[in-house]
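**Student:** How does the following fold in three dimensions:
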Amino acid sequence: MGGAPVVVGVDGSESALGAVGLAAREARLRGTGLRIVFAFIWPLMNVSLDPSAPAPQEAGLRHQADIFVDNAVRRAEEEAPGVAVEGAVVMGDVLPVMMEESRTAGLIVVGSRGRGAFTGLLLGSTAVHLTAHGHCPVLVARGESNPRGPVVVGVDGSPAGSAAIDFAFAEASWRGTSVRAVHGWSILGAPPPVDPVVMGADPKGTFTDTGERLLAEVLAGRVADYPEVRVDRTVTKDGPRQALIEASRDAALVVTGARGRGGFAGLLLGSVSQALLHHAHSPVAVVRGEG
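**Tutor:** Okay, the predicted model is just below:
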């Protein structure tokens, strides 16, 4: 197996084990190894790693950390036999540990909630920081992944969103499924849609026609690069949040850029990405673009 590994953070929670299963499947799809990481901060806080005097030897904090990792390794091996799996207990706080891991990872996978080092990961600073500053895409394990469902991607035509589209097509190719490209209107970055019947507008200037042209232009190169991937295009007057959440119901995963423009303005810390992380019905991949 070659290429940058998939890295998943664990903390012993059920959510983290679910993320391990997702990460193992991703590693199998990509033909890469899987690295399972437990961020172990206690030694840096001068906390004893050994069990207290009355407790058995296996009660120590270090032993418990090893158990978390061993359980995760077994889960990964059961989920994706044949994938090379490495488990590691890394000294440090979760944020700097996962940021450093992202430098050499092809993908970081995290659970939507956890305990210990990953408590509040979905809504807290770790997830926000990883999606904003990580050096690779971040996949949040939430909802249910439909193995036969499409890879859903939000398209706004921005240069920053280009990386998310590339990610979506690669995922669809590995999975042998389709891409569902969604362009939704938002009041934040575009004039409201015009009904040509009511307003007497040129049909070629309507929101739908403009959106379809945008999708055709943005997707043309990817369609040529991935001829085996079927593409379904959706242009909707619904806001991008609602359109992507609804599209995620039967999706393998939903992919969004870390920031965008137009219908996806303010994506980095704004309503669309946060809405997906809260409400999507499938795993959510956040992909940072250049610049």
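**Student:** going forward, measure contacts and count neighbours with C-alpha atoms only.
**Tutor:** Fine.
**Student:** burial count for residue 104?
**Tutor:** Using other CA atoms under 10 Å, residue 104 has 16 neighbouring residues.
**Student:** From residue 30, how far off is the residue lying closest to it once chain neighbours are set aside?
**Tutor:** Spatial nearest neighbour of residue 104, chain neighbours left out: residue 4 (6.4 Å); criterion: CA to CA, 6 or more residues apart in numbering. According to CA to CA, to the nearest Å, residue 4 stands 9 Å off from residue 30.
**Student:** the more surrounded of these two?
**Tutor:** Taking other CA under 10 Å, residue 4 and residue 30 do not tie; residue 30 has more neighbours (20 against 17).
**Student:** Please list all residues in contact with that one.
**Tutor:** Residues counted as contacts of residue 30 (CA atoms under 8 Å, 6 or more residues apart in numbering) are residue 174.
**Student:** how close does it get to residue 106?
**Tutor:** Applying CA to CA to residue 30 and residue 106 gives a distance of 9 Å.
**Student:** another one to check against the first:
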Amino acid sequence: MRLLVGVDETEQSAAALRWAVALARDVQHTAQRRDGLTPPAVQVVVAQAWMYPALPLMANSGGAAEAESMDAKVLLSLRHFAERILESADPTALSMLDFVALRGKATAALIQYAEARHVDLIVLGTRRLDAVERRFPGSVGRTITEQAHCDVVIVPIGSEARRGPIVVGVDSSEDSRLLETRAAQLAPSLSRDGVVLVHCSNYGSLVPSNAGLPIAFAEISGDLSSRVSETLGSGLRAHGIHYRTVLTVGDPGRGLCNVADNERARFLMVGTHSESTLKRMLFGGVGSYVTGHAHVPVMVVR
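**Tutor:** Okay, here's the model as predicted:
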């Protein structure tokens, strides 16, 4: 398993590094407990991009040497950053880290490296954005989430120590089957509390077209919750993963964030592909919403 942590030596990238190291440790420990054999190799690549040519001097004949010198400085700075972040939490984790200096814009450099090196998961940190900042696209996290060919995790500051269940936003689509399969792969290593499947509906979709009003909302939601429990979770049941379902009504993004908060989720998992209206609600705009608003890490699954 190969993780790529994009850092810029800020507080949010420190959160991403701590989260990635904790995930790598949990994967290794779980495998070792199961069979007593040597745990699987989990590589955590810590990368920082810098613009090349960043200095006019690098455009001259001595540019290659200057670029190599800058690479060396970036690598040294990355190692010092990792040592400072992990010295109190997990100093031995440095042995599982590789450091890479990437040349170019951060978004393109990280995506290209991830594709070339067959990275399984890109991990990025984020700070809490205010209402104005959320309206402007173009952040590194948003761009990589939209364009990367592998899964991406966005880690808000202060959320990296959570150890609750994996919360998964689902509907009845094939994309939800993919999310269930991914959750089943990760749950044994990353969640003692199993998986929470969250189905989000708006109120109108719960009311039958021939229903007279007033109608008992509790009766409708209870019936739908039962049907959701019956139809979802096959991918988890096949792997013997403990799970439960939660039905929320209203805005799907807010619903997922609220459930993740209430459950103190280790992370919230959403998909990216969509065709139907419901799938667009859940996996299109909702994915963008939760990465900007969730208080827990968000994994966007490809």
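**Student:** Please state their TM-score.
**Tutor:** Taking TM-score structural alignment, normalised by the length of structure 1 as the basis, the two superposed chains have a TM-score of 0.77; 261 aligned residues with a CA RMSD of 3.2 Å.
**Student:** just to revisit the earlier point, list the residues that contact the residue nearest to residue 104 of structure 1.
**Tutor:** Taking CA under 8 Å, 6+ apart, we find residue 4 of structure 1 in contact with 32-33, 104-106.
**Student:** Likewise for residue 15 of structure 1?
**Tutor:** Per CA under 8 Å, 6+ apart, neighbours of residue 15 of structure 1: 111-114, 141.
**Student:** Show me where structure 1 has its helices.
**Tutor:** Counting by DSSP state H, structure 1 has these helices, from start to end: 14-30, 61-79, 94-102, 125-133, 162-175, 196-199, 207-225, 240-247, 271-279.
**Student:** Can you state the residues of structure 2 onto which the third one aligns?
**Tutor:** Helix 94-102 of structure 1 corresponds to residues 106-114 of structure 2 when matched by TM-score structural alignment.
**Student:** The matching stretch vs structure 1, average distance?
**Tutor:** When structure 1 is superposed, stretch 106-114 of structure 2 averages 1.7 Å from its matched positions, counting by mean CA distance after the TM-score superposition for structure 1.
**Student:** May I see the buried residues of that stretch?
**Tutor:** Across stretch 106-114 of structure 2, burial judged by 16 or more other CA atoms under 10 Å covers 106-111, 114.
**Student:** now stretch 244-264 of structure 2
**Tutor:** Here stretch 244-264 of structure 2 shows 245-249, 252-257, 259-261, 263-264 as buried, counting by 16+ other CA under 10 Å.
**Student:** from the chain's centre, how far out does stretch 6-20 of structure 1 sit?
**Tutor:** Centroid separation for stretch 6-20 of structure 1 versus its chain: 14 Å, with CA atoms, centre = their mean, to the nearest Å.
**Student:** Now do residue 71 of structure 2 against residue 65 of structure 2, distance only.
**Tutor:** From residue 71 of structure 2 to residue 65 of structure 2 the distance is 10 Å (CA to CA).
**Student:** Between the two, point out the one with more neighbours.
**Tutor:** Taking other CA under 10 Å, residue 71 of structure 2 and residue 65 do not tie; residue 71 has more neighbours (19 against 11).
**Student:** Quick check, that one in contact with residue 104.
**Tutor:** No: using CA atoms under 8 Å, residue 71 of structure 2 is not in contact with residue 104; the gap is 11.7 Å.
**Student:** one step back: looking at the helices of structure 1, which is nearest to residue 88 of structure 1?
**Tutor:** With distances scored as CA to CA, the stretch of the helices of structure 1 nearest to residue 88 of structure 1 is helix 61-79 (7.0 Å).
**Student:** now what about the closest one, what contacts it?
**Tutor:** The contact list for helix 61-79 of structure 1 (CA under 8 Å, 6+ apart) reads 10-12, 17, 20-21, 23-25, 36-38, 40, 48-51, 58, 83, 85-89.
**Student:** at 7 Å what do you get?
**Tutor:** Helix 61-79 of structure 1 is contacted from outside by 11-12, 17, 20-21, 24-25, 38, 49-50, 85, 87, using CA atoms under 7 Å, 6 or more residues apart in numbering.
**Student:** picking that back up, so, if you compare the contacts of residue 15 of structure 1, which one comes nearest to residue 229 of structure 1?
**Tutor:** Nearest to residue 229 of structure 1 among those: residue 141, at 23.9 Å, using CA to CA.
**Student:** What's the match for the closest one in structure 2?
**Tutor:** In structure 2, the residue matched to residue 141 of structure 1 (TM-score structural alignment) is residue 155.
**Student:** same thing with residue 18 of structure 1?
**Tutor:** So residue 18 of structure 1 corresponds to residue 15, using TM-score structural alignment.
**Student:** Help me confirm that its match comes into contact with residue 124.
**Tutor:** No: using CA atoms under 7 Å as the test, residue 15 of structure 2 is too far from residue 124 to be in contact (8.4 Å).
**Student:** related to what we said a few turns ago, I'd like to know how many residues surround the match of residue 141 of structure 1.
**Tutor:** For residue 155 of structure 2, using other CA under 10 Å, the count is 31.
**Student:** who's in contact with it?
**Tutor:** Listed by CA under 7 Å, 6+ apart, the contact partners of residue 155 of structure 2 are 15-16, 124-126, 296-298.
**Student:** Pull out the buried positions in stretch 206-216 of structure 1.
**Tutor:** By neighbour count on 16+ other CA under 10 Å, the buried set for stretch 206-216 of structure 1 is 207-208, 211-212, 214-215.
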